[in-house]
Every structure is written in structure tokens, then in C-alpha cells.
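Chemist: Have a look at this fold, sequence not included:
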């Protein structure tokens, strides 16, 4: 699976897994509404890289994101969030002082193809017991820079702040049909890697409910 560059210092924590009873394990995953608020970070995902959802390399040619592990629904490989599409709208920066509120709100539709591993610190550390440092239970880690996303997607004010990359944004999110995703008309981008075993799922082209979303790889294999 791809590992977000900005979270590299805590990635090793996800290599230790504990076997829990099925009922306890199921209660760990965060159940989230179809719309709400979250944080947005970004990480480096090489073009044509096969991420944890097992989606084809072609998917990286369009906007994709990793979702924080406990909302993703698995500790390794695919989870129920795989293949789902979300419209993400930038609201304001979280770490800058003062917060930066852009004059124009920018949005992007992304497809979840990867997980952002749980950690003791960082932006993907929310669990059912508490949110991340910004008070959110979801974090989307945008694959960026990307050939599919304009280089000026993130607003900035370098003359005031002295830098352009704010790192962490507060956003609103909405679960949407993947027919609004840029890669919808590219059949190759909607498919799964073949011949890679049970991890090559990518799920339905447009997962919408429990009847066509992935099961949790962790639950299915008894991994917490």
C-alpha cells in the first residue's frame, strides 16, 4: 500500500496488529455520515502505483485519495471505503496563524483507492474514542501533486504567510456518485489489478451501499 510521505515517522505503528473478537473488532471502525467535515492532507503517490485497494494503475491518472484507517474500515489492504467517491471542498487552513480563508472555495471529486494508516499522532489517528487534532473523525489524504490536479488547486497567499503549502486543510465532504469522477469514462481506471490474489478488488465501479461495497480485509481475515 502507499504510505503518505507526510506521515512517514509513524508508519511502523501499523505493522503490529492484534486479534480481537469479531464484535469488538467491528465496533472499532468509524461509521460516518454521507456528508460532513474532515481534514485534508496530501501525500506522494507515484503514477501507476497499485495502492491498498488494488485498483488498476490507470486510476492514478485521475484524482484519488487515501482515507484514514478507522473510516477506511481495514488495517491492511482493502476496506469498505475502497472505490467510493467524495466531493471535497476546501474551507480554511488549520495550522496557519491566522487561518487562511480563500476567497474562492475549490472542490474536487476523488475516488478512494488507498488507506492512511492509524497512528498515535498525525491526521489519520481518529478512532471511535476521539477525533484528530482538528476535531475531525475523517482525514482524506489527497494524492498530490498529480497529473490530474492543477498545480494551483490549493489556494495560497505567499506574500502574507511566506509559503504556499499549508499542509492541512479543513474541508467539507460529500459522498457522491462516481459518475462525476474524472476517470468515470475510462474503463481501465475503474477496474482491479488481475492476477494479484484476493487483495485485487477495487470494489464496484460506483460503490453506494452495503450491497456493493467491499468487505473489510481485516475482518475477513481476522486481523484487527
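Modeler: That came through fine. The structure presented is a predicted model; accordingly, all values stated were derived computationally and were not measured.
Chemist: going forward, measure contacts and count neighbours with C-alpha atoms only.
Modeler: Will do.
Chemist: The spatially most distant residue from the centre of the chain: which element?
Modeler: Largest separation from the mean C-alpha position in the chain: residue 159, at 30.8 Å (CA atoms, centre = their mean). Using DSSP states H and E, residue 159 sits in helix 158-161.
Chemist: hmm, who's touching whatever helix or strand comes next after that helix?
Modeler: Moving toward the C-terminus from helix 158-161, the next helix or strand (DSSP H and E) is strand 169-176. With contact meaning CA atoms under 8 Å, 6 or more residues apart in numbering, strand 169-176 is reached by 34-41, 84-94, 134.
Chemist: Does anything pack onto the very next helix or strand once past strand 169-176? Which helices or strands?
Modeler: As assigned by DSSP H and E, the chain's next helix or strand after strand 169-176 is helix 217-220. Helix 217-220 sits against helix 22-28, with contacts defined as 3 or more CA pairs under 8 Å, 6 or more residues apart in numbering; DSSP states H and E.
Chemist: Now the element after the helix it packs on, going C-ward?
Modeler: Next element after helix 22-28 (DSSP H and E): strand 35-43.
Chemist: how about that next one: buried residues?
Modeler: 37, 38, 39, 40, 41, 42, 43 (16 or more other CA atoms under 10 Å).
Chemist: here comes the other one, which I'd like you to weigh against the first:
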């Protein structure tokens, strides 16, 4: 199951210092590459209060914490608002499946934290690949239609490729900020290594990953497209 960080209340707590926390893209030990590169993909629902603080009507996704650029409760990371072209290539659970596979362009609005998601989003500063050997993971929002377009019927987890692209290639509209300090400045920034929202805190490590409380988990709805 994929757990997300839609932390409206905690986001508002750090809003007054958000501007002071924005540093250069590479701070905190995060790994943020524009690609092209390899990635894994799943789907989730309950995307209305994403960690970046701005929901959207177009195809959106959460990205693994090591690439997101923040920790649960610290607000937006530098991935917020950036757009990526995702292309499916294979199903790690059905290696004989040959497609058809599709490509979509998504905007990152949410984080997939390490805690609770080690299989897909467990990349850390010391182990920079998840359990499927992928350095980046995208959890595609079902609510805005992206997952339905991207995933073949009966297949809820894929591996493939990603590449950061200009958000002029993304179709959709942004919602209103959910709290003071929300940020999706990556949508107007040049591709990485440029800085958009900036990073917050430090990257997750195997010895000390950020945790989500059980009450936070119970207060939100999570899903993965196909049970395995």
C-alpha cells in the first residue's frame, strides 16, 4: 500500500518560515535528476490535499521522497510543480506481458514517503534504488484520470522510463493554494538542476526515515491499483 503526505495542518505550521528554508536544489542530500532514466509506477486515490499544497485538475503524481526534496511535515520540495513524461515498459509481476504500454505527462503535486512504502518509495541516501531496482518512483493519481490512461487493464504496477519536460506539455489547471507557503514553482522553473520551490530538511536515510503517525494514516484514503 502506498501512504502519502497530504499534511495540510503541518504544512501551515511551517508556512511562516517557508521562504527562509528555500535553498539550492542540491541541499539536503536529495537526488533529483531530470532524466531520461528508469522508474517504477503505481497508482493511488485521495489526491485532493497533496504535500505541495496545490491540487490540480490534470494528470498528477506523487514522487518518491528522495526525489521530492522534503520530509513529511516540512512542506513542498523542489519537485513540486515539475512535469515529467512517463512511459511504461514492463510489469514487474507479469514479465511476459508485452503491452500495449502508454506515455503520459504528469505534474508532481505530492510526496511518496519512505515510511510505509519501502517497496516502491524506499530510496534513501545510502540505498538509492527501491526493491525493484528503480531510482525514482511515481505514484499516479487515479482521481484526475492519469492512472486510467497510463495503466493497461489488470496491471497496477509498471516499470519504465521518465524524463522531466516543460510543463507546457502538461494539460490541466492548478487549484488554489491549500495553505500559506504552498508551492508548485517547479512548473515555471527550467529543468533540474534549476531551483523551483527548493528543498526542505535532509534526505531520508536507512538509519532515520521520517515517520507518519497512525492517526494521519487513518485520516486519509490510500490504494494501489491492483492487489498482488
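Modeler: Yes, it's here. Not measured: the values here are computed from a predicted model.
Chemist: As TSV, the buried residues of strand 35-43 of the first structure with distance to residue 99 of the first structure would be great.
Modeler: Shown next, in TSV, are the buried residues of strand 35-43 of the first structure (distance: CA to CA, whole Å):
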residue	distance to residue 99 of the first structure
37	16
38	16
39	14
40	15
41	15
42	18
43	21
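Chemist: Return the member of those nearest to residue 7 of the first structure.
Modeler: Of all the buried residues of strand 35-43 of the first structure, residue 7 of the first structure sits closest to residue 43, with 8.5 Å by CA to CA.
Chemist: That closest one matches what in the second structure?
Modeler: Counting by TM-score structural alignment, residue 43 of the first structure corresponds to residue 44 in the second structure.
Chemist: Could you look up the SS state of the most centrally placed residue in the second structure?
Modeler: Centroid-nearest residue in the second structure, with CA atoms, centre = their mean: residue 63, separated by 1.7 Å. Per DSSP: H, G, I helix; E, B strand; the rest coil, the local secondary structure of residue 63 of the second structure is strand.
Chemist: Tell me how far the corresponding residue of the first structure for it lies from residue 196 of the first structure.
Modeler: By TM-score structural alignment, residue 63 of the second structure lines up with residue 67 in the first structure. For residue 67 of the first structure, the distance to residue 196 of the first structure equals 22 Å [CA to CA, to the nearest Å].
Chemist: Could you do residue 150 of the first structure as well?
Modeler: Taken as CA to CA, the span from residue 150 of the first structure to residue 196 of the first structure is 32 Å.
Chemist: just residue 66 of the first structure next, same as before
Modeler: From residue 66 of the first structure to residue 196 of the first structure the distance is 20 Å (CA to CA).
Chemist: what about those two, which has more around it?
Modeler: residue 66 (33 against 10; other CA atoms under 10 Å).
Chemist: buried residues in stretch 99-116 of the second structure?
Modeler: For stretch 99-116 of the second structure, using 16+ other CA under 10 Å, the buried residues are 101, 103-116.
Chemist: Check the offset of it from the chain's centre.
Modeler: 6 Å (CA atoms, centre = their mean, to the nearest Å).
Chemist: can you pull the contacts of the counterpart of residue 87 of the second structure in the first structure?
Modeler: Under the alignment (TM-score structural alignment), residue 87 of the second structure maps onto residue 89 of the first structure. Contacts for residue 89 of the first structure (CA under 8 Å, 6+ apart) come out as 105, 106, 107, 108, 171, 172, 173.
Chemist: Which residues are in contact with residue 147 of the second structure?
Modeler: 43, 140, 141 are the contacts of residue 147 of the second structure under CA under 8 Å, 6+ apart.
Chemist: Pretty sure it sits in a helix.
Modeler: Yes - residue state for residue 147 of the second structure (three-state DSSP) corresponds to a helix.
Chemist: Which residue, other than its chain neighbours, is closest to it?
Modeler: residue 140 (5.5 Å; CA to CA, 6 or more residues apart in numbering).
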